[in-house]
Structure formats: structure tokens, C-alpha cells
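Engineer: Prediction below, plus the sequence it came from.
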Amino acid sequence: MSESIFIGAGEGGADPQRLNLRLANRHGLIAGATGTGKTVTVQGIIEGLSAAGVPCFVADVKGDLAGLAMPGSPLAKMHTAFAARAETIGLDWRYRDTPVQLWDLYGEQGHPIRTTVSEVGPLLLARLLGLNAVQEGVLTIVFHVADQDGLLLLDLDDLQAMLVHCAERASELTNSYGHVSKASVGAIQRALLQLRSQGGARFFGEPALNLSDFLQADDSGRGIVNILAADRLMAAPKLYATFLLWLLSELFETLPEIGDPDRPILCFFFDEAHLLFDDAPAALVDKIEQVVRLIRSKGVGVYFITQNPIDIPDAIAGQLNNRIQHKLNAFTPRDQAAVRSAATTFRASPGVDVAAAITELKIGEALVSLLQPDGAPSPVTRCLVRPPASRVGPLTAEERAVLLATDAIGAKYDQAVDRESAAELLAARAAAGAEERAQAAGGQAADAREKADAKATRAAEREQAASPWNQAIASATRAGGSSIGRQVANELGKQVFGSRRGKAGGGLMGTIVRGVLGGLLRGR
């Protein structure tokens, strides 16, 4: 294995520029306007890293980088030009492939990549959903409650169920954690619907990606290049940026500290890097800056690829030590500011007017400054960049199918797994609560029926006990309103209730008989 990889040189191989592998984890920047050769430069660097045993990860925005899997062809017009360039810079160059693994968040052009909602966390998820500070705070509470209640947040269904659960407990949670408004919960739910419409639900779930699958070499010791199909993903730029930031954060949190190894354990290439920082809140930029600064000691080199170097925040750009600058245009004030900014980032070199050269570079030509073995940046050098030996262009559907069927990953991630998590547990709790309420309602109905039956029984008993009295009323009524009727009533009262109560009863009966009879008599 070599200690450095060839990047480029001047005419006849003058001033060769080499990337020191021991310092390749000090990060880098590859910048230039559209069509100036950035993608070809990235492809050549990845080939060199792979040949040196360094695995790589790169997002394939245009579909061209997947061609790494196939050797170039002398019949291709571009490769004819590459052969001429290789001869110009004195490069011993021949066509060859590079070992690759193909990935795709949508599972269409590569193996699916999934992670769980919990692993992404509220900060990155709020960025993905475009939430404001208040809504992000509510989302953080939702994650906290899920942790407290032992509810796994694996996919978007789990998060949706948890949001509903927290909305139902809004008053309780507000007292404990701060204001949880149903309006904020509703806003988060609407953002989730938008994410689903973009296919983002496929990113969340299990089996989750095992990062060790990104750190492999083939049988000959070449580092495997992990290529993410990002052509469709670019239509959802927040999902693209969030995924890459999550992946970088996971590498940082998972990998052990190893200092400065002889060569990186992984080189990570961020294409269209400006998407990482567009509309990013300060807290997120601080997080990225921290990860980029510290991940070096984990043996990971991070390389940002962008059209304009001023797209990278200063706190992060200051950590990008290995720099390759392709042509920049100077048509607008912003372009001119970018040229001046880029020129000041290089170590001066006698005879090189950096600001002027940046606007004059040809396709495939670049200004290069790389860390030297002593850690100092090399003086800026204008050179032709090494051409790739693999195909520059997309794979066919048949080629992708063969690669997917024969790589080491196999079917490990192809089938999604839906194990019991927050959605299922909350649904089970709701069903159990409904059953308990139904049982309680049934018990109350039974109690009511028992009470009604008892009341009816008591009424029947009273009716039966009062039947002699009713018979007396009937007799007295038939007897009319005469004194004979009153005497009959008194006598019946004595027989039914006893002599003492009979008198009272007879008096009452007399009153009732008079009333009834009086009406009847008036009717006559």
C-alpha cells in the first residue's frame, strides 16, 4: 500500500501533487463552477483512495459516479481525452474498475438505507421537517416522553402515534415540561405528511444500517466505494442533507478514537455541499462544525464538493486543509467575491496569481494545495488533475442488477421489519382502555337494571300489602256516601289494621270516599 495518492501534475509531470494518506483525514474542499471537471476529479481521487485500501462513501447526484464499478473504454470519446491527459502528466494509466456497493434511500437503484426516528433525533428531524423553534421544542418533548414511557420510535407511524398521544396529554405535559399546544402538534403532523409524500417514510424503519458495512475492503485489499443514488433524492434536498448529516453524526458517535492512522478508515464525500447549510439554524451549523472538527480523530476524512467555496461556513471551511480549486466565473459581484475569497485560502506561490488563475483554468485543470508530511499546506500549484480509469457515466439497469446480486451485502436490508414499537403499544393501550370503559359501562347498566328490578319488586309488595285497603275502598264506594258506608269503612279498618288504627284508617277512608263520591254525585 502506498503512503500517498497521485492527484495531478503539470506538463511533463512537473510539480506532482500527492495526497498524503496519513493526513487525508484532515478533510478537504473540491470547488468549481458547473462543467469544470469536479466530478471527474472526485472520481479520480476515489479510485486512488480505494486502491490504497481506503473505503469511501459518496452521493452520486448526477448518476455518473456509479461508473466507478466499470472499467473505462478506449472507444469512449472522453476516455480518449483522458488518455492524452495521462500521457501529458506522465501517469502510468490503464482502464480498470473499482469495487463498489450501491445504495438508495428509496431502495430502487441500490440496497435500502434505513435508520430509526430515535437515532435521527429531534434536532435533525426538526431540520428535515422545516419546524420553527417552538415546534422543535414540542418535538423534543415528544421524544423525551417516549423515552420516559419506554416507547420505541422506529418509523414515522410511531412518531405520528406519539404526537397524538402527547396531544391528548397536552395539559399534563405542559405542567411538567412546558407549553405543548395542539397547534404545534398539528403543524408537526402536517410536516410529516409532506415528508411521506416525498417518499421520506422509506428512510425510517428497520433493519437499520450497520455502519460497519461502509468500512469494508474486497479480497484484494481495495477499499469498497459506497455509492448513494442521489439523482431522485435531490428533489427532496432537506432529506438529502439530513441523511448525510445523520450519517456523519453516526460515524462520529460510533467509531472509536484512533488519532491519526496511517490511512483513513473512511473518506466521506459531500456533493452539492451547499444543501447542508441552506436555511440551517445556527445550532445545526455548530453541530456540523463540531462533528467535522472532532471526527478527524476517528480516522474519517470529510470532503465537501461545491460550486462556490463561499457556500461553506467559515467555521467549517477553516478545517478543510486539502484544497482543489477548479475554475470559477466572475460574472457577478457574488462570483467576484467568491474568487477573492478562494484566492486568500491558498498558500502563496511565486509566479502564481491565484485570483487571476482561478478564472482562467481549463476543464480538468485546477489549483491544488495539499498538506505536506510535516502538516504544512503546500504552496498553491496549477496542474492537470489525474483522469479516472473507470467509466465516466451511468450504469445500465442490467449492470446495477448484477452488482446488487453479487456484492457482499446481499439481501440483508432488502426486506423491511416492523417490530412492536410506539404505534403498536399505544394502539394496544387504547384498545385496552376502550374495553375497560365498555366493561365499566356494562357494569353500570347491570347495576341500573338490578336497581330497577328491586324497585319494581318493592312496588309489587306494597301493592299486595295494600289490597285489603283497596277492597275496602271499593266496598265503600259501592255503598255510596251514606252513614252506612262510613260504618262499613270503620269496621273494615278495625278488622284489617286493628281497633286503634282502624279508627284512624276509617277516618282517612271516609275522606277518600267523600271525595270520590262527591264527584260522582256532582256528575249525577
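Structural biologist: The structure has been received and is ready for your questions.
Engineer: From here on, just use CA atoms for contacts and neighbour counts.
Structural biologist: OK.
Engineer: any idea how far residue 339 is from residue 434?
Structural biologist: When Cα to Cα, to the nearest Å is the yardstick, residue 339 and residue 434 sit 67 Å from each other.
Engineer: and residue 70, how many neighbours does it have?
Structural biologist: Counted with other Cα atoms under 10 Å, the neighbours of residue 70 add up to 21.
Engineer: Next one for the comparison:
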Amino acid sequence: MNRILIGKGERPVHLLTRYANRHGLVAGATGTGKSVSLLVLAEGFSRLGVPVFIADVKGDIAGLAVPGVMNEKIRERVDRIGISDYTQEGNPVIFWDVYGQCGHPVKATISEMGPTLLGRILELTEVQMGVLEIVFRLADEQGLLLLDLDDLRALLGLVAASRKEVSAAYGLVSAQSVAAIQRALLSLGDREAEALFGEPALELPDLMRTDLSGRGIIHILTADRLILKPRLYSSLLLWILSELFENLPEAGDLDGPKLVCFLDEAHLLFDDAPPVLRRRVEQAVRLIRSKGVGLYFCSQYPDDLPNDILGQLGNRIQHTLRAFTPRDQKAVRSAAETFAVNPKLDVARVISELGVGEALVSTLQEKGLPMPVERTLICPPRCRMGAITPEERLTVRARSPLGGKYDTRLNRESAHEILARRTAATEASEPQTPGRRAEAPSEDRSGLGGLLWGTKRRQGMLETMAKQAARTIGSQIGRQILRGVLGGILGGSSRR
């Protein structure tokens, strides 16, 4: 049976890949060795042919790409654990970066992100979220692709100019709510988050690759800059989770997962999340294992995660927690209660005594039963434990098979271009009736005055377009885009 050696307690402690899709938790205070545990698990999955996606929020996960260097501490640990086949080696790695500087750009389209996650990024109120959902529904039913922020701005402009018609067809849309969304989009652009939205959007099959030798490719999202925008970071991870959940077929019981995702700083996924979003995430986590995906949450405290999520995590690695404050003491008690009981171990006491590189480990064994918790000396990774140089990163990136696909930004026809073309066509076809007053040559049409005049002149055309949209709702049902539990598109419809 395929398994990953995690370390050694009274006996060797393994993670059985057959139960790796029952999800897991890696927790512990800062500086206690969580990153080392992540490295051991990630390279273990890769050696067994399982692709991995992992977020690198500090820069030390990038060491997976290059071999480690032997020293006395590593040699001593290898001997204590009894690793007979230990060799230091790098792993097949592909780097990703929202900003495109430290890896291939990772992008999502506005349509794929959906109103739920986009509203969270924009920090909208419940009322504003309702308006955003109307905007998305209008776009979906009219076949208007929302690929980047320009598309969304263009559609918001149409809705703002034609509120009466849109409100009659879809529900009340207030000028204040539309303006608030527009301001939030402006702020989003100012924070450089526009880099996330556009094409080419990340495609799931590219995360589920193996190399020519059959090893699973480890996809590392460089997130040391992205983590400074917590809602953007967490919404990107939730979008990837949504894409996997909505689009992968049912897989049943497998000998190993199709993909394993490590979600660092996992508490950010749930901080300030509205109840409806939290329920949807919990549903996705509960059901995604049947698609062959394993999720491993990484955070300081187990109770950073909702109880319904914790109850789904069958494989646990708990590094030390320092009980200096009442909050810490409560976290220690909470963590101790989540493990399968070992009569030989006082978990509540040991959890504060663990050294760096030690952890309390419990994994699912035969028949899916959790093993009694073991105080475990964690294996040393075979890769480098730490950051890599810019030159090493460039070398790894140059070997990537995906550069030609993702490194060049695309800008195909979408809502922005379609609406602009319709407006131009309507202006060109307007008849000059005899009774119509000609444009006064002396009238000032420059600056703000000209902009306001042009806006008023186009408003009638925009209202006509909105009325046409409202009249054709019934005939558009067959073209509607279907959205899943997190608001993402089912079947990747936005790439048609």
C-alpha cells in the first residue's frame, strides 16, 4: 500500500495515500516546524505521482524545487528515524504568481470568480451584493463575457444608466449601490489586484500534471506579496477550491488522491466570511473528497477553523502550542480533545513541550480508523529547507512546460468591447430628422461639459439596450450560465 513516512514515535508513523483525500490539518505556533511538515508531505505525494498545489506565504516552500544539503543534524535525524532510502533531491515544480513576477501569472475571469467571491474581495454589503448578483445575472443571460474589470465596469455603466428597466426585469437597483460597487472597483485597481482578473485563466488540467518520470508536479503559488491582501488571497484559494469542486467528476474510492491542496493561513478563508459563504465552503470541503481531492489546512490553532471543517480532517499534525495566555490555554485544550486517545500520552501536557521538528501525529489507518496520537520526530525533507535564489527560480521557470500558455495576457472580445461596439453602431445609425435641432457649433463640448453632454446623449441608447435585454430574458434561458455553490461557473462556460 502506498504511504508517506511522516516520522517516528514509538513506531514509524505513516500517512496512507488511500485515506489522503480525507483531508488534514497541520497546526502549531510560528517557528515550530509546520513548514518542514508541509515539505515532507508535499514531496512525499510527488514521489507517489500525486500532483500538489501549495501556497507559499513566506518564501520557504520554494525550496521544494532544489535538493537539500546534508549536515550533521539531518544525518542524525535520518539515523534516529531509520530512513534507509534517504537521498537529497529536488522536485518537479511549477511556480505561479498573481503578479507574474516570480512565476506564471495565475488569473481568473470575472465570470468564473462569480458574484459571491468577488463581492467578498470588494467588501460589499448585503444590499450591494444583491445588486452585483443582478449584474452577473444580466451578463449571464445575455451571453456577455465578464473577463476583466473593464468588462464589469462597462456593464455597471449600462446598469447605472438604465436602472428603471433593469429594476423592472430583475429587481430594485439603486444608484447608491451601483456607485458603491464602482468605487470598490476603483479601489481594487489602485491596490494592483487587477492583475488577478483576465485571461488566460488557470485551467484545472494544468494543476493535475505529472512529469515524464511519473512524479507529481508541485505547483507553488508565490504569495508573500499576495498575503498582504488577505481577502484577495483567501478568495483566490476559494475560487480554486470552487473550480475543483464544481468541475471534477465523481471518482469514488481511489488508491490515492488525484490532487492534494495545501491551504496555508487557512483562518483567512473564514475570517469575516458571511454565514452563507461559510456554509457553502463547508459543503464543498465535505464533498470534494469524493472527487479525489485532498485538502490540508495549515494554521496556528486548530480552532481557527470552524467545527464543521475540523470534523472533516482525518489526518492531523500538531506542532507545539505555547500556553502563555488564556487564548493559548484554551487552544491547547481544544487541540488535545481532537486526537484519538493514547493512554500512554498526556496530550494536553505534551503539546506544550514539543521541540522544533516534533509533532503530535494521528492519521487514518486501515478501515479509515484514526491511529492513537503519537509524539513523533518529523522526517527531514529531501529538498532545501528555505528560500531559493532568483537565479534558481528563473532556471526552474525556464523548464516549465506552461510558459507559452500563460505568460502572455489575452484580451479577446467580451462585454466591454461588445457594449462599446453596440453604442457606436447605434450612434452611427441615428437618423437626422428635419425637425431635429442641429448641434450648436458655439456650444462648449470640451472637458467635463462635453463628457456630461455625451453621457446624456448615450443614455437613451443605453436604455434601449436594457429594454431589449429585458424583453429577451425568456428566449435566453437556454443560454444561461449555471453557477455552483460558491458562485463559480459549472463547466467553464466563460471560455467558450
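Structural biologist: That came through, no problem. Computed from a prediction, not measured in an experiment: that's the story for all the values here.
Engineer: Do you know the score for how well these two fit?
Structural biologist: Remark: TM-score between the superposed chains equals 0.86 [TM-score structural alignment, normalised by the length of structure 2]; 437 aligned residues with a Cα RMSD of 1.3 Å.
Engineer: before we move on, the earlier item: which one's more surrounded, residue 339 and residue 434 of structure 1?
Structural biologist: Set side by side, residue 339 of structure 1 and residue 434 show unequal neighbour counts under other Cα under 10 Å, the larger going to residue 339 at 24 against 12.
Engineer: now the helices for the stretch 251-400 of structure 1?
Structural biologist: For the stretch 251-400 of structure 1, the helices defined by DSSP state H, counting those that start in this stretch occupy 282-295, 314-317, 333-344, 354-358, 397-406.
Engineer: Could you identify which of those helices is most buried?
Structural biologist: Compared across the helices of the stretch 251-400 of structure 1, helix 354-358 shows the largest average neighbour count, a mean of 19 (mean count of other Cα atoms under 10 Å).
Engineer: average offset between that one and structure 2?
Structural biologist: After superposition onto structure 2, the average distance of helix 354-358 of structure 1 to its aligned residues comes to 0.7 Å, using mean Cα distance after the TM-score superposition for structure 1.
Engineer: In structure 2, what range does that helix match?
Structural biologist: Residue correspondence for helix 354-358 of structure 1 in structure 2, counting by TM-score structural alignment: residues 347-351.
Engineer: hmm, who's touching that stretch?
Structural biologist: By Cα atoms under 8 Å, 6 or more residues apart in numbering, the residues outside stretch 347-351 of structure 2 that reach it are 318-321, 332-333, 335-336, 359-360.
Engineer: same thing with stretch 397-404 of structure 2?
Structural biologist: With contacts defined as Cα under 8 Å, 6+ apart, stretch 397-404 of structure 2 is touched by 94-95, 103-104.
Engineer: Just give me the neighbour total for residue 107 of structure 2.
Structural biologist: Neighbour count of residue 107 of structure 2, defined by other Cα under 10 Å: 27.
Engineer: That one is in contact with residue 199, isn't it?
Structural biologist: Yes. The pair residue 107 of structure 2 / residue 199 is scored as a contact, 6.3 Å apart, by Cα atoms under 8 Å.
Engineer: picking up where we left off before, can you put the helices of the stretch 251-400 of structure 1 in JSON lines and add distance to residue 307 of structure 1?
Structural biologist: Conversion of those to JSON lines gives the following (distance: least, Cα to Cα, whole Å):
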{"stretch": "helix 282-295", "distance to residue 307 of structure 1": "19"}
{"stretch": "helix 314-317", "distance to residue 307 of structure 1": "14"}
{"stretch": "helix 333-344", "distance to residue 307 of structure 1": "10"}
{"stretch": "helix 354-358", "distance to residue 307 of structure 1": "13"}
{"stretch": "helix 397-406", "distance to residue 307 of structure 1": "29"}
